[in-house]
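**Q** Starting from these lines, generate the structure:
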Amino acid sequence: MSTTVPTSATLPGGLVALPSVYRPQADTRLLAEALAHEELGPRTDVLEIGTGTGALALHAARRGAAVTAVDVSWPAVATARVNALAHRLPLRVLHGDFVTRTAGRRFDLVVTNPPYVPAPGARPPSRGAERAWDAGHDGRLVIDRICAAASALLRSGGVLLMVHSGMCGARTTVDRLTGAGLTAEVTARASVPWGPVLRSRRAWLERRGLAREAEQWEELVVIRARNL
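**A** Coordinates of the predicted model:
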């Protein structure tokens, strides 16, 4: 059964965001709740994929973890760096593709709120605000890349936390992570009202079979995977 989005997630306040940078929303808060249950400390190496404002990365850094954050968007990188300085927290923010920028490194925890909104375009946009959410016809362009890379990114016993829409197929994500040698399960769910992006694509989503007619609520899921 889905739950309402929790309001107790501890995210940094007073975050700035340049135009086109995704601001923390219900999915960010749900993921922050999951992150709050993980053990973090000075010896914990954390990676955030698609950091946006840096909210989740700063949440981990505040608890003492050594955090690296990656984003393909220069405005997001600049925003996360400014927010880290404003909050006086150490944060390494890198620009580029997460696989390229983390080559040869392994982490204790990987956290990500990737683009996951199904979109009419087969390829993700190269610029603009849509870059933070559009992810191909089934919303899985980035999700599947993270599933494929997870075992190489995580140390033995390391954990991946990922949030995405139920439209993308939570079972598919769990199966792909399991197939890559991890243990995986859905650990949290929440129902949120459709936002303006989904509402603008209603007819297309219904034709694709991704949404029921007149549907008004979206399910969010958090998936936790552990590297064996």
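**Q** Every contact and neighbour count from this point should use C-alpha atoms.
**A** OK.
**Q** Which residue lies nearest the spatial centre of this protein?
**A** In the chain, the centroid-proximal residue (C-alpha atoms, centre = their mean) is residue 113; its distance is 0.9 Å.
**Q** Next, work out how far apart it and residue 37 are.
**A** Per C-alpha to C-alpha, to the nearest Å, residue 113 is found 17 Å from residue 37.
**Q** what's the answer for residue 100, then?
**A** Distance, residue 100 to residue 37, using C-alpha to C-alpha: 29 Å.
**Q** Isn't residue 157 up against residue 227?
**A** Yes - contact status for residue 157 versus residue 227: in contact at 5.1 Å, counting by C-alpha atoms under 8 Å.
**Q** Give me the more crowded residue out of these two.
**A** Legend: neighbour count by other C-alpha atoms under 10 Å for residue 157 and residue 227, higher for residue 227 (22 against 13).
**Q** list the contacts for that one?
**A** Taking C-alpha atoms under 8 Å, 6 or more residues apart in numbering, we find residue 227 in contact with 151, 154, 155, 156, 157, 158, 159, 181, 182, 183.
**Q** now swap in residue 225 and tell me
**A** By C-alpha under 8 Å, 6+ apart, the contact set of residue 225 is 159, 160, 161, 177, 182, 183, 184, 185.
**Q** Quick check: nearest residue in space to the residue nearest to the centre of the chain, chain neighbours excluded?
**A** With C-alpha to C-alpha, 6 or more residues apart in numbering as the criterion, residue 113 has its nearest non-adjacent residue at 5.3 Å, and that residue is residue 163.
**Q** What of residue 101?
**A** Excluding the flanking residues, the one nearest residue 101 by C-alpha to C-alpha, 6+ apart is residue 94, at 7.2 Å.
**Q** Also this sequence, please, to line up against the first:
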Amino acid sequence: MVLPGVYAPQADTLLLAAALRAERICPGMDVLEVCSGSGALSAYAARLGARVTAVDIGRRAALTTRINAMLAGRRVTVRRGDLTTAVAGRSYDLLFSNPPYVPSPLEALPRAGAARAWEAGRDGRALVDRICAAAPGMLRPHGVLLMVHSGLCAEEETLLRLERAGLRAAVVERARIPFGPVLRERLPWLRRRGLVPPDEESEELVVIRGEKR
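**A** Coordinates of the predicted model:
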């Protein structure tokens, strides 16, 4: 169930779910989802046995996460807040996120509406960079970050930032999908910026894994 204006599960959700399965989540693990959207992945992690906390800045997203956890018969603690600020001082075995990552011609990030779920600044890294900075402090020793984003957002930059922050980082999942409505609409702008080659008609998604040393 997805309330209006909340990001519905899509290809990136499924890709992140595959990465979650590979982590062999077990009962007793403390797991945090940042930018929970519909909460589908939080409910999934809870089904695998984890103690799950889900955070989203949007009121409707937080409510949708609660409703979907209830519908799935899973216990998920839901907090509303800006990324990790709602759980400051806590630490986790696993942090995962599907943040907004679409490069945007907008001068500022939207503060409301459906576009808040995908608009991510001129280079698509407005939220990605903040998660890279916050995750190391939220993870326990050998804790893991899983984050999905577009290949348009420079996966090499994400890997470098995580390595510099003390995480062993690598791409663990890839998928190529046709451009969706948002990217198709702004293809001329993306091509002018050199983010999409003239003959490219699809987007690569990646899941990056960082493990705290």
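**Q** Pick out the most distant pair among the contacts of residue 227 of structure 1.
**A** 155 and 183 (13.6 Å; C-alpha to C-alpha).
**Q** Which position in structure 2 pairs with residue 81 of structure 1?
**A** For residue 81 of structure 1, the aligned residue in structure 2 is residue 66 (criterion: TM-score structural alignment).
**Q** Quick check: longest helix in structure 2 by residues?
**A** Longest helix in structure 2 by number of residues (criterion: DSSP state H): helix 59-72.
**Q** I'd like to know which elements that helix is packed against.
**A** Other elements packing on helix 59-72 of structure 2 under the criterion 3 or more C-alpha pairs under 8 Å, 6 or more residues apart in numbering; DSSP states H and E are helix 40-47, strand 51-56, strand 76-80.
**Q** Most tightly packed of these?
**A** Comparing these by mean neighbour count (mean count of other C-alpha atoms under 10 Å), strand 51-56 ranks first with a mean of 26.
**Q** equivalent range in structure 1 for that one?
**A** The aligned range for strand 51-56 of structure 2 in structure 1 is 66-71, by TM-score structural alignment.
**Q** Name the residues that touch stretch 179-188 of structure 2?
**A** Contacting residues not belonging to stretch 179-188 of structure 2 are listed as 102, 196, 201, 202, 203 [C-alpha under 8 Å, 6+ apart].
**Q** how close does the second one get to residue 184 of structure 2?
**A** Residue 196 of structure 2 sits at a distance of 11 Å from residue 184 of structure 2 (criterion: C-alpha to C-alpha).
**Q** More neighbours: the two, which one.
**A** residue 196 (17 against 13).
**Q** what sits against the aligned partner of the more buried one in structure 1?
**A** Per TM-score structural alignment, the equivalent position to residue 196 of structure 2 in structure 1 is residue 211. Going by C-alpha under 8 Å, 6+ apart, residue 211 of structure 1 touches 167, 202, 205.
**Q** Report the separation between residue 211 of structure 1 and residue 172 of structure 1.
**A** Relative to residue 172 of structure 1, and taking C-alpha to C-alpha, residue 211 of structure 1 is found at 17 Å.
**Q** where along structure 2 do the helices fall?
**A** Going by DSSP H, structure 2 shows helices at 11-22, 40-47, 59-72, 128-138, 155-164, 181-185, 187-192.
**Q** Where in structure 1 does the fifth one fall?
**A** Equivalent residues of helix 155-164 of structure 2 are located at 170-179 in structure 1, counting by TM-score structural alignment.
**Q** ok, average deviation of that stretch from structure 2?
**A** Comparing stretch 170-179 of structure 1 with its match in structure 2 after superposition yields a mean distance of 0.4 Å (mean C-alpha distance after the TM-score superposition for structure 1).
**Q** ok, now which ones touch residue 38 of structure 2?
**A** Going by C-alpha under 8 Å, 6+ apart, residue 38 of structure 2 touches 1, 2, 6, 7, 8, 9, 61, 62, 64, 65, 68.
**Q** Tell me the buried residues within those residues.
**A** 2, 6, 7, 8, 61, 62, 64, 65, 68 (16 or more other C-alpha atoms under 10 Å).
**Q** got a list of what the counterpart of residue 134 of structure 2 in structure 1 touches?
**A** Under the alignment defined by TM-score structural alignment, residue 134 of structure 2 corresponds to residue 149 in structure 1. Counting by C-alpha under 8 Å, 6+ apart, residue 149 of structure 1 makes contact with residue 99.
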